[in-house]
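>>> turn this into a model:
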Amino acid sequence: YNAAFHIPSRRTVTILEETKLWKKVFEETRPRVCLTTDTWTSIQKIHYMFFTAHFIDRNWILHKRIINFFPTSSHKVDKASSNDVTVKEMSKTLRNWGTNIFDGDHIHVRCMTHILNLIVQDWLKEIGKSVKLVRQAVKYIKQSPARNRKFKEYRESELITCKKSLCLDVPTR
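Below is the predicted model of the structure:
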């Protein structure tokens, strides 16, 4: 028995084995990798930022792997300016490695869905009072099984064939 020897956990061994596997895949196929960042808030209200690698293997199968994540103060920060700084630093590192394709000119592509979401959020602010009233009505109906049943009865009496139930929107989607 050697007290200085640390036995790794099963999770650590699994991560190390997966890392070795993916390192081998990358050495053999040398795929082009797309790195993305995103943020998420846990149910405990802890904000995280993720770095994800996306690539297509030689069998044309898309892979997506989280390569790092860390807690952050808030995901409501201006991600565009922090992304610009990150891309600039990453471009410098890639240039030092001799692997900076297109001299870093096309290394950063803005997230189109994020841009569209910002446009829609601005539009929703313009019609905010109406949206607020619809949200209140949905909440009111969904708070009571009796109200929900009555709503379904009205829907059927109006010959509305859609069977989906009411749901509240998710502002970030």
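>>> use CA for all of it now, contacts and neighbours both
Will do.
>>> so how far is Arg58 from the residue nearest the centre of the chain?
With distances taken as Cα atoms, centre = their mean, the chain has Asp38 as the residue nearest its mean C-alpha position (4.8 Å). Distance from Asp38 to Arg58, counting by Cα to Cα, to the nearest Å: 27 Å.
>>> ditto for Glu17
For Glu17, the distance to Arg58 - Cα to Cα - is 21 Å.
>>> helices of this structure, residue ranges please.
With DSSP state H as the criterion, the chain has helices at 10-29, 79-97, 112-126, 128-142, 145-157.
>>> CSV for those helices, including distance to Gly104 and mean neighbour count?
Listed next are the helices of the chain as CSV, based on distance: least, Cα to Cα, whole Å; neighbours: other Cα atoms under 10 Å:
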stretch, distance to Gly104, mean neighbour count
helix 10-29, 21, 12
helix 79-97, 6, 13
helix 112-126, 20, 12
helix 128-142, 41, 13
helix 145-157, 55, 13
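>>> dump the ones you listed into a markdown table; add distance to Phe50 as well.
Below are the helices of the chain laid out as a markdown table (distance: least, Cα to Cα, whole Å):
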| stretch | distance to Phe50 |
| --- | --- |
| helix 10-29 | 17 |
| helix 79-97 | 12 |
| helix 112-126 | 16 |
| helix 128-142 | 31 |
| helix 145-157 | 39 |
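>>> also this sequence, please, to line up against the first:
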Amino acid sequence: MDILMYYAKERDHIKEELAKAPSLICLASDSLNSEHTNDEYIYITVHWVDKHWKLQKRIIRFRALSPPITLGNASYNNVMVSFLKYCFRVNRALLCDGVCFQVRCCEHILNLIVKVCLELVDDVVGKILNEIKYIKKLRIC
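Have a look, this model is predicted:
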């Protein structure tokens, strides 16, 4: 089967699944950076719960970005989020006035917290390791 035909078939299948979804659908965006070429990509994932109460997720858009752009927890994303909320309000497609429109990435936040904590305890851990080495040397003598 030709790759374009396969793509069209999968796209139509996902559209049908989303049309039948008994729950709301959620969109998430993220970016990826190639270490070898420094190219940056953005992708959009759709999440929903199907009729069997199973969480489903599919990447529905993947695109190369010419200038580097990220959509993580950075504060400069607020401009984009404000624009998107405005567009959805105009089309009356924004639930609860957008209170839960932007959900910060918990994994990213936890990663930042752990990094800061590890930096804070690095000196203490180093001292403890030196004490352990000292005690081990005393036992040998």
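>>> superposed, what's their TM-score?
Scored against TM-score structural alignment, normalised by the length of the second structure, the superposed chains reach a TM-score of 0.70; 124 aligned residues with a Cα RMSD of 2.9 Å.
>>> which of the helices of the first structure sits closest to Ile67 of the first structure?
Of all the helices of the first structure, it is helix 10-29 that lies closest to Ile67 of the first structure, at 9.8 Å by Cα to Cα.
>>> counterpart of Ile42 of the second structure in the first structure?
Under the alignment by TM-score structural alignment, Ile42 of the second structure pairs with Met49 in the first structure.
>>> now do the contacts for its match.
Shown in contact with Met49 of the first structure (Cα atoms under 8 Å, 6 or more residues apart in numbering): Thr37, Asp38, Thr39, Trp40, Phe69, Phe70, Pro71, Thr72, His75.
>>> any idea how far Arg63 of the second structure is from Leu71 of the second structure?
Where Arg63 of the second structure is concerned, Leu71 of the second structure sits at a distance of 14 Å (Cα to Cα).
>>> and Lys51 of the second structure, by the same measure?
Applying Cα to Cα to Lys51 of the second structure and Arg63 of the second structure gives a distance of 30 Å.
>>> over to Ile128 of the second structure?
49 Å.
>>> go on, Lys115 of the second structure?
Taking Cα to Cα, one finds Lys115 of the second structure at 31 Å from Arg63 of the second structure.
>>> stretch 90-107 of the second structure aligns to what range in the first structure?
The aligned range for stretch 90-107 of the second structure is 96-113, by TM-score structural alignment.
>>> surely Pro34 of the second structure and Pro68 touch.
Check again: residue 34 of the second structure is Ser, not Pro. No - between Ser34 of the second structure and Pro68 there is no contact under Cα atoms under 8 Å: 11.5 Å.
>>> now the common contact residues for those two.
Glu40.
>>> between the two, who's got more neighbours?
Pro68 (13 against 9; other Cα atoms under 10 Å).
>>> does that one touch Asn38 like I think?
No - if you go by Cα under 8 Å, Pro68 of the second structure and Asn38 don't touch, sitting 9.2 Å apart.
>>> the nearest residue to the match of Ile42 of the second structure once chain neighbours are set aside and Trp97 of the first structure, how far apart?
Leaving aside its chain neighbours, Met49 of the first structure sits nearest to Thr39 (4.4 Å; criterion: Cα to Cα, 6 or more residues apart in numbering). For Thr39 of the first structure, the distance to Trp97 of the first structure equals 28 Å [Cα to Cα].
>>> and Asp38 of the first structure, by the same measure?
25 Å.
>>> what do you get for Lys45 of the first structure?
38 Å.
>>> just Arg58 of the first structure next, same as before
Counting by Cα to Cα, the gap from Arg58 of the first structure to Trp97 of the first structure is 25 Å.
>>> again with Val120 of the first structure
Counting by Cα to Cα - Val120 of the first structure and Trp97 of the first structure are separated by 40 Å.
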